[in-house]
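**Q** With the sequence up front, the predicted model follows.
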Amino acid sequence: MSKLEIKNLHVSVEAEDGPKEILKGVNLTINPGEVHAVMGPNGSGKSTLAYSIAGHPKYTVTQGEVLLDGEDILSMSVDERARAGMFLAMQYPVEVPGVSVSNFLRAAKTAIDGKAPNPRHFVKEVNGAMEDLNLGASFTRRSVNEGFSGGEKKRNEIAQLKLLDPKVAVLDETDSGLDIDALRVVADGVNRYMESGDRGLLLITHYTRILKHIKPHFVHVFVDGHFIDEGGPELADQLEAEGYDKYVTANNAAKA
């Protein structure tokens, strides 16, 4: 099972003039095998949603629940959420100088599984993941994200997705900074992750180009900290053609 349920989620962040509410009652259910795309204007709170699910300490949950297979993950630490089956591919992956990709992956796999992987088998798995993502064998000897191109950072995130095999993955603008070839490679990696049919995917993006390769079951419009519309893949095409103005206007009118 890999069901993620977000119920009436409210999240605040500390600002100069006090707490500022960013998420304002988010509701979403991702069932096993489903791909949900979240689209919306800049500053609407999409990344806040991703980081709140993952447990970023900057964000304070003031109300609501996030359930993974019925278990409340909001009471868990970040590492506990990862062990429970959550995964976040960040929009801006951070550099970790002095820690090689291979050591990072081994440490992550050990932490998730609660035991060290078989060295011989794991090396084969890592090499296979690198090959799938068009990353050479020498890539694993480099420090995590240090000196990586934008495409290398994003492909490295998808290699982690393959090796850690979480129940539910949240991809925060994984398509940003990718050229056409890298986009296809990343999308292929994500589609392989979803092949089992029992995983869930929350894909945050501004553009429809990645949705040409990763087919969503649902597309959600996110404005001012909450979902304002939902539809099938055709909604993404509509947003590409028309933009978000009508949704922003409707949201502002509702608040007035």
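**A** Thanks, I have it.
**Q** going forward, measure contacts between C-alpha atoms and count neighbours the same way
**A** Noted.
**Q** Pull the contacting residues for residue 220.
**A** With C-alpha atoms under 8 Å, 6 or more residues apart in numbering as the criterion, the residues that contact residue 220 are 36, 37, 38, 39, 227, 228, 229, 230, 231.
**Q** wait, residue 2
**A** With C-alpha under 8 Å, 6+ apart as the criterion, the residues that contact residue 2 are 31, 32, 68, 69, 167, 168, 198, 199, 200.
**Q** Now for these: which two are most distant?
**A** Pairwise distances across the contacts of residue 2 (C-alpha to C-alpha) peak at 13.1 Å, for the pair 68 and 198.
**Q** what number of residues lie near the residue nearest to residue 113 when sequence neighbours are not counted?
**A** Sequence neighbours aside, residue 83 is the residue nearest to residue 113 in space, at 7.3 Å (criterion: C-alpha to C-alpha, 6 or more residues apart in numbering). Residue 83 has 19 neighbouring residues, counting by other C-alpha atoms under 10 Å.
**Q** I figured residue 83 hits residue 110, correct?
**A** No - applying C-alpha atoms under 8 Å, one finds residue 83 not in contact with residue 110, separated by 10.2 Å.
**Q** ranges for the helices of the chain?
**A** Secondary structure of the chain (DSSP state H): helices at 46-54, 78-84, 101-113, 119-132, 150-164, 180-194, 233-242, 245-255.
**Q** adding another structure so you can compare the two:
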Amino acid sequence: MTSLLEIKDLHVSVETDQGAKPILNGVDLTIPQGETHAIMGPNGSGKSTLAYAIAGHPRYEVTSGSILLDGEEVTEMGVDERAQAGLFLAMQYPVEIPGVTNANFLRTAKTAIDGEAPAIRTWMKEVKEAMENLRMDSSFAERNVNEGFSGGEKKRNEILQVELLKPKFAVLDETDSGLDVDALKVVSEGVNRAKETTGLGVLLITHYTRILRYIKPDFVHVFVNGRVAEEGGPELADRLEEEGYDRYLVDAA
């Protein structure tokens, strides 16, 4: 049975020093497992807010609307419960975790999600293979999570988690930012592998079309002022590349 992520009339506010500030103003999206949906839009349009709301960041409050995974209300779940249900967020700025090795982090996360520890021999083989595919040196397994990693290495480490934890849906929040062409190809190949092997559904947030040359979207959604202003196929991304977002901003004004 294909899983389904549904976002219905979602309104989200974020806590600021001046109080709660509305960011999302009625977002509707439906993403079946196995499809890739690209979210594009100008800075400040609410793209990352959507990602954090799906993941359950405590600073982002869902004031109305629903996030449903296979019909179950996600907004009532804790962050760990969302991960166990099959949601994953690849962060725009992955955090460093001093004192925790990648190997321990990955196995602990896998155990928490599956409810049981993976068999050591099989697990280590999977980790080694995934790291080789992402062109990560084996020494990264014993290094602390993201500590001293370059921007590209941190992004590969995020996709390593996607490949090993096997979520139903991955939200990729500007995973392409800061990547050179070679790293972009490697990261994209990892996402495509996950789609092919597990039927991963992808919500891909990006400013630019270059990653969409390697991860082909089924649908493109344009975000402006906290809502979806237009939807279309891959050709819409090409049009945005040529024309930018000015016409949406004029309409919104």
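**A** Thanks, I have it. Predicted model only: the values in this text are computed from it and were never measured.
**Q** higher neighbour count, residue 68 and residue 198 of the first structure?
**A** Neighbours per residue (other C-alpha under 10 Å) separate residue 68 of the first structure from residue 198, with residue 68 holding more: 22 against 16.
**Q** could you list every residue that touches the more buried one?
**A** For residue 68 of the first structure, the contact set (C-alpha under 8 Å, 6+ apart) comprises 2, 3, 4, 5, 84.
**Q** what's the spacing between it and residue 101 of the first structure?
**A** Distance of residue 68 of the first structure to residue 101 of the first structure, computed by C-alpha to C-alpha, to the nearest Å: 29 Å.
**Q** now residue 27 of the first structure
**A** For residue 27 of the first structure, the distance to residue 101 of the first structure equals 36 Å [C-alpha to C-alpha].
**Q** now do residue 228 of the first structure
**A** 40 Å.
**Q** Kindly report the same for residue 114 of the first structure.
**A** 19 Å.
**Q** Looking at those two, which is more packed in?
**A** The residue with more neighbours, out of residue 114 of the first structure and residue 101, is residue 101; 21 against 10, by other C-alpha under 10 Å.
**Q** so what's that one up against?
**A** Applying C-alpha under 8 Å, 6+ apart, the residues contacting residue 101 of the first structure are 139, 140, 141, 142, 143, 144.
**Q** To which residue of the second structure is the second one aligned?
**A** Meaning residue 140 of the first structure. With TM-score structural alignment as the criterion, residue 140 of the first structure lines up with residue 141 in the second structure.
**Q** circling back to that earlier point, residue 255 of the first structure: which of the contacts of residue 68 of the first structure is nearest?
**A** residue 5 (26.3 Å).
**Q** Check the burial of the alignment partner in the second structure of the closest one by counting its neighbours.
**A** Matched to the second structure by TM-score structural alignment, residue 5 of the first structure sits across from residue 6. Using other C-alpha under 10 Å, residue 6 of the second structure has 20 other residues around it.
**Q** Not counting its neighbours along the chain, what's nearest residue 6 of the second structure?
**A** residue 30 is the one closest to residue 6 of the second structure (C-alpha to C-alpha, 6+ apart), at 4.5 Å.
**Q** Equivalent analysis for residue 41 of the second structure, please.
**A** Per C-alpha to C-alpha, 6+ apart, closest to residue 41 of the second structure is residue 223, 4.8 Å.
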